[in-house]
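Engineer: A predicted structure for the sequence below; I have some questions about it.
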Amino acid sequence: QLASETFQRRIDGFLAAPGKRRRIVIEVGSHRYRLKRRTRRDGTFFGTLTLPSDVLAGQIDQAARIEMRLLRAGTNHPVHVESTGDIFYAPPTGLSVISDIDDTIKFTEATNRKALLINTFLNPFVAVDGMAEVYRQWQHAGCSFHYVSSSPWQLYQPLAQLCMDHGFPAGSMHLRYFRVRDEMFKRFRPLRHNSKVAIMVHLLKRLPERKFVLVGDSGERDPEIYWFLARRFPQNVVAIAIRNVPGHPLEDKRLRKLRELGSGLTLRVFDAPAELADLVPALMHRVQAT
């Protein structure tokens, strides 16, 4: 199986040779923005853009998506375009869904190390039946989506393709920055949990006026992470939904801890995604009333 096309495609991003650190220009519509920092040697980069309201208004499509193009600094002709991508816009107010990926919308078997690696690198990605349909209903009700995973950023393409193939709503995707020299197999688990918490805290801080629904699963530490976030951001987190992973249901002790958060927070533990169909419409009335 190591010679399979799937494995070669999945592992390719981890094996890329280091390159030169480059200046990057991001083009949105007819506007160009030069990032202050060069790329890292692995080609990744971080930066902040401040887009004028007229640029946003002219570029946002129905999925709240803005197309951008990456150019090498100092070049102007379209032939020099390096890559294209999307920016997802969430208005200052409204309802957002922060959704875990592994074992929430995608079968991963994260509690089993061997199965986790096989499902990540060898097997075709498989979506959890019914989750895309529920999320589309929530999208039609007015939700924005943010997908969060401890998976390395090198797996962005197959994860994005899974979401597209199964009709999950478009949204921002937040993955873990990872380098092979970080000793993948030695430090895998602690890095995963810390990175997920940091990503979600960042989202909640950046969107302080929005309300959030946190969707995860019972397989690992989503209930504990979401309990922490609800305690830290009580005005923002309005609902938590936990999928019971077959063979690893949410135990009474963990459930009691979530229930201690109080009646102001809606809690759902579900086996079938259809059980969530009415969750967001009810929350929308609360959000619009505040």
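Structural biologist: Received the coordinates, thanks.
Engineer: make it CA atoms for all contacts and neighbour counts henceforth
Structural biologist: Noted.
Engineer: In contact with Gly19, which residues?
Structural biologist: Gly19 makes contact with 41-43, according to CA atoms under 8 Å, 6 or more residues apart in numbering.
Engineer: cutoff 6 Å now
Structural biologist: Arg41 (CA atoms under 6 Å, 6 or more residues apart in numbering).
Engineer: what about it, distance to Arg10?
Structural biologist: 20 Å (CA to CA, to the nearest Å).
Engineer: Let me see the ranges of the helices in the stretch 51-200 of the chain.
Structural biologist: For the stretch 51-200 of the chain, applying DSSP state H, counting those that start in this stretch gives helices covering 53-59, 113-121, 131-140, 156-165, 184-206.
Engineer: So which residues make contact with the third one?
Structural biologist: Right, the one you point to is helix 131-140. Counting by CA under 6 Å, 6+ apart, 168-169, 273, 277 sit against helix 131-140.
Engineer: one step back: got the helices of the stretch 51-200 of the chain as CSV, with mean neighbour count and distance to Trp227 columns?
Structural biologist: Rendered in CSV, the data for the helices of the stretch 51-200 of the chain read as follows (neighbours: other CA atoms under 10 Å; distance: least, CA to CA, whole Å):
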stretch, mean neighbour count, distance to Trp227
helix 53-59, 12, 35
helix 113-121, 16, 25
helix 131-140, 19, 22
helix 156-165, 15, 26
helix 184-206, 14, 11
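Engineer: nearest to Leu95, of the ones you listed?
Structural biologist: Closest to Leu95 of the helices of the stretch 51-200 of the chain is helix 131-140 (CA to CA; 9.7 Å).
Engineer: quick one: that closest one to helix 156-165, angle?
Structural biologist: With axes from the mean of the first three to the mean of the last three CA atoms, to 10 degrees as the basis, helix 131-140 and helix 156-165 are set at 80 degrees to each other.
Engineer: how far does helix 131-140 sit from the chain's center?
Structural biologist: Offset of helix 131-140 from its chain centre (CA atoms, centre = their mean, to the nearest Å): 16 Å.
Engineer: same question, stretch 273-282
Structural biologist: Computed by CA atoms, centre = their mean, the chain-centroid distance of stretch 273-282 equals 20 Å.
Engineer: Now do it: distance from first to last residue.
Structural biologist: Start-to-end, stretch 273-282 (CA to CA) is 16 Å.
Engineer: and if you look at stretch 123-130?
Structural biologist: 21 Å.
Engineer: Three-state assignment for Arg32, please.
Structural biologist: strand (DSSP: H, G, I helix; E, B strand; the rest coil).
Engineer: Quick check: closest non-adjacent residue to it.
Structural biologist: Closest residue in space to Arg32, ignoring its immediate chain neighbours: Ile26 at 5.6 Å, by CA to CA, 6 or more residues apart in numbering.
Engineer: Hmm, Phe88 is touching Gln62, no?
Structural biologist: No - Phe88 is beyond contact range of Gln62, at 10.9 Å (criterion: CA atoms under 6 Å).
Engineer: take a look at this one as well, against the first:
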Amino acid sequence: MSAGGENLVLFPTIAHQHKASGTWSADVHGWCFDGADDFHFQRTAASFLRRALKIDRNQPDPPFFRERAGGFVVENRKKVVIEVAYDRTNLLAVKTKRNGHFQTKINLTISDDSPMATTTFGAKKVSLTAIRKDCQIDQVGGCYLIPDQGLSIISDIDDTIKFSNVGNREELLANTFLRPFRPIEGMPELFNHLAAPERSFHYISATPWQMVRSVSQFLSEHNFPEGSVHLRKFALKDVTFLKKIFPAYKKKRKVVEDMMFRFPNRRFLLFGDTGEKDPEIYGDIARRFPDQTLGICLRNVSPDLPGSIRFRKAFTNVSPRKWIIFEDVLRLESQFLPEMLGTYQNQIDNN
């Protein structure tokens, strides 16, 4: 929500339950900023991005450009007190950092009478509210309640479910700032086939948080199952930011490992692509968490063949039945995923 130029954003997060007390610990993550006016936008975003995107200075803003570039030139609100609440009770105060972000955890006591919602596939979620009293604005955000047991689908976004062409920097920038976001053919339908009440979805990208609205809109418009979103913190300092904006291998590894530590009884199905470090990262994770890693699906966007030395090395000591390099989603639907889900069901039945 915004008031004047002031904005408050609450990102979609997750919560886990404490067995002893029955309470839930919910992640809170948001952003507080003042939107850039036209003059400020033109003197900042234009001076960096227009040159990189080869847009003539006399040409009007192309479609999508203002919407996606605007977040990089806002004035972040630091040391602002944000109150977070569930059901307008249990208020918790937190201050924003220099980058305008605020993060904390809030304990939720949820009963049968508590306000609750469900996703289209039956997973439970609650609404958290962030309140900024100094300018009388608030914002509601979703928090997904992740059961102790179940299946978690963690997916990269760029070149896994959204066409980005990360390997070509000019195309990557154009696909990010100038063109409509396009889903990879068959991926929305595949993810919806995977959706079920005890399953959760988590989307990871090296895209900066400044573009969270565009990313969330993409997921919603193309009917991907609801889930938490994990983007990258990024500060605009100088023109070199265009060279640093997308690589974020450590971020992806941290999100996946944190999930596995947090939910040791859940199984994880990991989606990524072969364009950068996903095979190496996911292979290492599968070796560290063999019981929790149900399967790894990697869309092939590299010249390496599925049986190449690179992939064999990345998945050393990982069962070949646990990973697949694919180009056609139909292969996943017809063979690999049914086997994975059959294995998962057998594990549930045996427990």
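Structural biologist: Received the coordinates, thanks. The shown structure was predicted, so the numbers you read here are calculated from the model rather than taken from an experiment.
Engineer: ok, so of the contacts of helix 131-140 of structure 1, who is nearest Glu220 of structure 1?
Structural biologist: Using CA to CA, the contacts of helix 131-140 of structure 1 come closest to Glu220 of structure 1 at Pro273, 18.7 Å.
Engineer: Now do the contacts for that closest one.
Structural biologist: For Pro273 of structure 1, the contact set (CA under 6 Å, 6+ apart) comprises 130-131.
Engineer: any idea what it aligns with in structure 2?
Structural biologist: Applying TM-score structural alignment, one finds that Pro273 of structure 1 aligns to Val329 in structure 2.
Engineer: of all the helices of the stretch 51-200 of structure 1, which lies closest to Tyr177 of structure 1?
Structural biologist: Nearest to Tyr177 of structure 1 among the helices of the stretch 51-200 of structure 1 is helix 184-206; the distance by CA to CA comes to 8.6 Å.
Engineer: a helix runs through Ala85 of structure 2, doesn't it?
Structural biologist: No - counting by three-state DSSP, Ala85 of structure 2 falls outside a helix, being strand.
Engineer: tally of neighbours for the residue of structure 1 sitting at the aligned position of it?
Structural biologist: Using TM-score structural alignment as the criterion, the counterpart of Ala85 of structure 2 in structure 1 is Glu27. By the criterion of other CA atoms under 10 Å, Glu27 of structure 1 has 17 neighbours.
Engineer: Spatially nearest residue to Glu27 of structure 1 (excluding sequence neighbours)?
Structural biologist: That would be Arg69: by CA to CA, 6+ apart, it lies 5.0 Å from Glu27 of structure 1.
Engineer: That neighbour -> structure 2?
Structural biologist: Using TM-score structural alignment, Arg69 of structure 1 lines up with Thr129 in structure 2.
Engineer: Check the gap between the match of Pro273 of structure 1 and Leu270 of structure 2 for me.
Structural biologist: When Val329 of structure 2 is compared with Leu270 of structure 2 (using CA to CA), they lie 15 Å apart.
Engineer: Doesn't Cys297 of structure 2 lie inside a helix?
Structural biologist: No - with three-state DSSP as the criterion, Cys297 of structure 2 is strand rather than part of a helix.
Engineer: contacting residues for the residue nearest to Leu91 of structure 2 when sequence neighbours are not counted?
Structural biologist: Leaving aside its chain neighbours, Leu91 of structure 2 sits nearest to Ala85 (4.7 Å; criterion: CA to CA, 6+ apart). Neighbouring residues of Ala85 of structure 2 by CA under 6 Å, 6+ apart: 91, 128-129.
Engineer: Looking for the alignment partner of Gly70 of structure 2 in structure 1.
Structural biologist: Gly70 of structure 2 maps onto Asp12 in structure 1, by TM-score structural alignment.
Engineer: if we look at the helix or strand where its match lies, which residues are touching it?
Structural biologist: Assigned by DSSP states H and E, Asp12 of structure 1 falls within helix 5-15. Outside helix 5-15 of structure 1, the residues that touch it by CA under 6 Å, 6+ apart are 121-122, 154.
Engineer: what's the distance between stretch 89-105 of structure 1 and the middle of its chain?
Structural biologist: 7 Å.
Engineer: Which residue numbers in structure 2 does that stretch align to?
Structural biologist: Counting by TM-score structural alignment, stretch 89-105 of structure 1 lines up with residues 145-161 of structure 2.
Engineer: List the buried residues in stretch 94-110 of structure 2.
Structural biologist: Neighbour counts over stretch 94-110 of structure 2 (16 or more other CA atoms under 10 Å) mark 94-97, 99-102, 106-108 as buried.
Engineer: returning to what we had before: want to throw the helices of the stretch 51-200 of structure 1 into a markdown table with distance to Leu283 of structure 1?
Structural biologist: As requested, these are exported to a markdown table (distance: least, CA to CA, whole Å):
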| stretch | distance to Leu283 of structure 1 |
| --- | --- |
| helix 53-59 | 28 |
| helix 113-121 | 34 |
| helix 131-140 | 10 |
| helix 156-165 | 24 |
| helix 184-206 | 18 |
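Engineer: ok, the contacts of Ala85 of structure 2 in structure 1: which stay?
Structural biologist: Among the contacts of Ala85 of structure 2, the contacts conserved in structure 1 (both residues aligned by TM-score structural alignment, their matches' CA atoms under 6 Å) are 128-129.
Engineer: most surrounded residue in the contacts of Ala85 of structure 2?
Structural biologist: Ranking the contacts of Ala85 of structure 2 using other CA under 10 Å puts Leu128 first, with 24 neighbours.
Engineer: can you pull the contacts of that one?
Structural biologist: For Leu128 of structure 2, the contact set (CA under 6 Å, 6+ apart) comprises 85-86, 140-141.
Engineer: Name the nearest of these relative to Glu6 of structure 2.
Structural biologist: Nearest to Glu6 of structure 2 among the contacts of Leu128 of structure 2, with distances taken as CA to CA, is Val140, at 15.6 Å.
Engineer: So what's the residue count around the closest one?
Structural biologist: Around Val140 of structure 2 there are 20 residues (other CA under 10 Å).
Engineer: Skipping its backbone neighbours, what lies nearest it in space?
Structural biologist: Spatially, and ignoring its direct neighbours in sequence, Val140 of structure 2 is nearest to Thr129 (4.5 Å; CA to CA, 6+ apart).
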